[in-house]
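Novice: next one to model:
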Amino acid sequence: MENEPTAELIRAQLRRLRVRAELSQEEFGRLVHFSGSQVSAVELGHRPLDRFFLARADEVLGTGGLLMSLLKLAERDGQPSWFRPWLEAERQAQQLRTYQPTLVPGLLQTENYARAMIRTDDLITDDEVERRLGVRLDRQSILSDPDRPKYIAVIEESVLRRADEGYRGLMAEQIAHLVECAERPHVDIHIVPTSVTMHVGLVGPFALARGTDGGWVGHLENQLGGVVVDKDEDVAILLSRWESVRSEALPRRQSVELMKDVMTSWS
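Specialist: Predicted coordinates for the structure are as follows:
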């Protein structure tokens, strides 16, 4: 869902920049590969803001990325209230830890894997799928920022093997991306092998973020959303759970070798 005040600001800026460039809606539409009526619908708010459209508009109008930057703000402001505190903690973290028993963590997902996972919710529209995908991919930029956090992920081996034959290419691409990420000095990926059958992490996924003050906050996901954990006693439990699941996982180098083996099986 777009944040309406920010979305209206984007539409106003788009109109202003187009008029300043002395382009009619038809002329501008040809440059961004949209019809004049589609341009009009975007400017009037009758058509949702489109990432491809705004990216092309930034190029054509020479804005330095202004419209896309505003769109990211609109998407961030449009996030559910339960998710915003975690997004803020994630952006400001010096270290991030995540444990996932069922999925590749969002910060490590490829575009194709992320889109396939979002599409499993048959209650949302194609436009909403693409909006959520854009937000997820934008979140990943924190791993390439100059002040990027240390990121440590623990993933179950079964996550890498859970797909049918129709997803062979998608999974091979995703695991290749994990291997590539694991080669970055600030990213550690550890795999819990299937030989470890029972441990406390299987209760559910969780994440932890350590801020600039050294304090930790946690995040728990569920089917209806999620919750930020900031009470000292609850955070202490999650930190203890983290040490438990981390101790069950393979070391970094062995984890990479296992990922390569699984990737070969999907290729």
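Novice: contacts, neighbours, all on C-alpha from now
Specialist: Fine.
Novice: count the neighbours of the closest residue to Arg119 other than its chain neighbours for me.
Specialist: Among residues not flanking Arg119 along the chain, Val129 sits closest, at 6.4 Å (CA to CA, 6 or more residues apart in numbering). By the measure other CA atoms under 10 Å, the count of residues near Val129 is 19.
Novice: verify the stated contact: Val129 with Thr120.
Specialist: No - look at Val129 against Thr120 with CA atoms under 8 Å: they stay out of range, at 9.8 Å.
Novice: related to what we said a few turns ago, and the gap between the residue nearest to Arg119 and Arg56?
Specialist: As judged by CA to CA, to the nearest Å, Val129 and Arg56 stand 20 Å apart.
Novice: and Ser37, what does it touch?
Specialist: Gln25, Glu26 (CA atoms under 8 Å, 6 or more residues apart in numbering).
Novice: quick check: next helix or strand after the helix or strand hosting it?
Specialist: Ser37 is part of helix 36-44, with elements assigned from DSSP states H and E. Counting by DSSP H and E, the next helix or strand C-terminal to helix 36-44 is helix 51-61.
Novice: helices or strands next to that next one in the packing?
Specialist: When contacts are defined as 3 or more CA pairs under 8 Å, 6 or more residues apart in numbering; DSSP states H and E, helix 51-61 packs onto helix 4-20, helix 25-32, helix 66-77.
Novice: please redo it, this time with the cut-off set to 7 Å
Specialist: helix 25-32, helix 66-77 (3 or more CA pairs under 7 Å, 6 or more residues apart in numbering; DSSP states H and E).
Novice: in the stretch 101-250 of the chain, which spans are helices?
Specialist: Counting by DSSP state H, counting those that start in this stretch, one finds helices in the stretch 101-250 of the chain at the ranges 111-118, 126-139, 157-161, 168-182, 232-248.
Novice: buried residues, the fourth one. List them.
Specialist: This means helix 168-182. Within helix 168-182, the residues scored as buried using 16 or more other CA atoms under 10 Å are Arg168, Leu170, Met171, Ala172, Glu173, Gln174, Ile175, Ala176, Leu178, Val179, Cys181, Ala182.
Novice: could you also give me the structure for this next sequence, so I can compare it with the first?
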Amino acid sequence: MSEEELGLEDDDSRAVITAVGRQLKLWREAARLKPAEFGTAIGYGENLVYKVEAGKRIPRPEYLERADEVLGAGGKIAAMAKDVAEARYPKKVRDLAKLEANTVEMGAYTNTVVDGLLQTEDYARALYRLRRPAYGEDEVERQVAARMDRQHIYQLSPAPLLTFVQEEATLRRPVGGRMVLRHQLERLLELAKLRHVEIQVMPTEAEEHAGLAGSLRVLKLKGGTAVGHDEVQLTSRLISDPREVQVLEMRYGMIRAQALTPRESLAFIEKIRGET
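Specialist: This is a model prediction of the structure:
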């Protein structure tokens, strides 16, 4: 993926990338290097150098590392990679990822698509390409990278308990085509083998369903508090009111009880994969 265009909707990201670009320009000018000379020295084009310094492109870690070496910054430029990495992703994704990194237990019911923490890269990419108004290809890749980065939650130690309930329709909709869906189903079966992950399916034929009001997410944090998260259309909302969180916890508990058991769900997913 090339250096990404910065999303205009994210003022926090823009401020960080603008500041980094300004610092890079000051270091380059102090070294008496023209943009073309600097670009050649670090292995990038002159046009990209201009865009990075103007805050219009997000520099990848390799760009910052090479710039640090060429400009003799002694690690000062390379150290900005952490801030840049965070700024690469939309703010709502960064905020959610921070919560997930601090969770001891998370439950999610999803009724439209496969949950983001369960998605393959190809499935996520297909979803973002369906977005209207359409994303540019750079923004699609930015969003996909952010979603994949959140899946670091599976490597946390101690591992949080992660439970998911997927609506049956999400496992049958061929987002990205049949092969993308098949690989996505295989990914679900793979993740379900992890001891701290449980995946359940809510069958379409279920008569009792406590989740008809929509998808929901409940996170229990290390400090003993709990929060909810809800994302619908253009709205991404963090729910911290204890009374509202209690309602979400109650609904999620009922949803899990009404869905197929984890063992039944794996057999169900295997069956759908065989049909795909």
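Novice: drop the TM-score for these two in here.
Specialist: Once superposed, chain against chain, the TM-score is 0.82 (TM-score structural alignment, normalised by the length of structure 1); 254 aligned residues with a CA RMSD of 2.9 Å.
Novice: related to what we said a few turns ago, between helix 4-20 and the helix holding Ser37 of structure 1, find me the angle.
Specialist: Helix 36-44 of structure 1 runs at 130 degrees relative to helix 4-20, counting by axes from the mean of the first three to the mean of the last three CA atoms, to 10 degrees.
Novice: with structure 2 superposed, average distance for helix 36-44 of structure 1?
Specialist: The superposed helix 36-44 of structure 1 is, by mean CA distance after the TM-score superposition for structure 1, a mean 2.7 Å from where its aligned residues fall in structure 2.
Novice: got the buried residues for that helix?
Specialist: Gly36, Gln38, Val39, Ser40, Val42, Glu43.
Novice: cool, stretch 109-120 of structure 1 as well?
Specialist: Gln109, Thr110, Tyr113, Ala114, Arg115, Ile118, Arg119.
Novice: what's the first one aligned with over in structure 2?
Specialist: Spelled out, that is Gln109 of structure 1. Matched by TM-score structural alignment, Gln109 of structure 1 corresponds to Gln119 in structure 2.
Novice: OK, contacts around its match?
Specialist: Gln119 of structure 2 sits next to Gln184 when contact means CA atoms under 7 Å, 6 or more residues apart in numbering.
Novice: let me see the contact set for the aligned residue in structure 1 for Glu53 of structure 2.
Specialist: Residue pairing (TM-score structural alignment): Glu53 of structure 2 is matched to Glu43 of structure 1. Contact partners of Glu43 of structure 1, counting by CA under 7 Å, 6+ apart, are Arg11, Arg15.
Novice: state the distance from Glu43 of structure 1 to Arg11 of structure 1.
Specialist: Per CA to CA, Glu43 of structure 1 is found 5 Å from Arg11 of structure 1.
Novice: cool, and Ala163 of structure 1?
Specialist: 41 Å.
Novice: let me know whether Asp68 of structure 2 touches Met80 as I believe.
Specialist: No - the criterion here is CA atoms under 7 Å, and Asp68 of structure 2 misses it with Met80 at 10.1 Å.
Novice: these two - which one has more neighbours?
Specialist: Applying other CA under 10 Å to Asp68 of structure 2 and Met80 shows that Asp68 carries more neighbours, namely 20 against 16.
Novice: what's the closest non-adjacent residue to the more buried one?
Specialist: Nearest non-adjacent residue to Asp68 of structure 2, counting by CA to CA, 6+ apart: Ile77, 5.2 Å away.
Novice: that neighbour and Glu62 touch, don't they?
Specialist: No - here Ile77 of structure 2 does not reach Glu62: they are 11.1 Å apart, not a contact under CA under 7 Å.
Novice: measure the closest residue in space to Asp122 of structure 2 that isn't next to it in sequence to Val247 of structure 2 for me?
Specialist: Distances taken as CA to CA, 6+ apart place Val180 nearest to Asp122 of structure 2, at 6.4 Å, with adjacent residues excluded. Going from Val180 of structure 2 to Val247 of structure 2 by CA to CA gives 35 Å.
Novice: Glu29 of structure 2 too?
Specialist: Noted for Glu29 of structure 2: a distance of 58 Å to Val247 of structure 2, by CA to CA.
Novice: now Val218 of structure 2
Specialist: Val218 of structure 2 is 10 Å from Val247 of structure 2, where distance means CA to CA.
Novice: one more: Tyr109 of structure 2?
Specialist: Taking CA to CA, one finds Tyr109 of structure 2 at 14 Å from Val247 of structure 2.
Novice: more neighbours: which of these two?
Specialist: Here Tyr109 of structure 2 and Val247 are compared on neighbour count by other CA under 10 Å; more neighbours surround Tyr109, at 26 against 12.
Novice: contact partners for the more buried one?
Specialist: Phe164, Val165, Gln166, Ser215, Leu216, Arg217.
Novice: and the two most separated of these?
Specialist: By the measure CA to CA, Gln166 and Arg217 form the most distant pair in the contacts of Tyr109 of structure 2, at 12.0 Å.
Novice: to Leu87 of structure 1, which of the helices of the stretch 101-250 of structure 1 lies closest?
Specialist: Closest to Leu87 of structure 1 of the helices of the stretch 101-250 of structure 1, according to CA to CA: helix 126-139, at 8.2 Å.
Novice: list the contacts of that closest one.
Specialist: Helix 126-139 of structure 1 is touched from outside by Glu75, Gly106, Leu107, Ala114, Arg115, Ile118, Arg119, with contacts defined as CA under 7 Å, 6+ apart.
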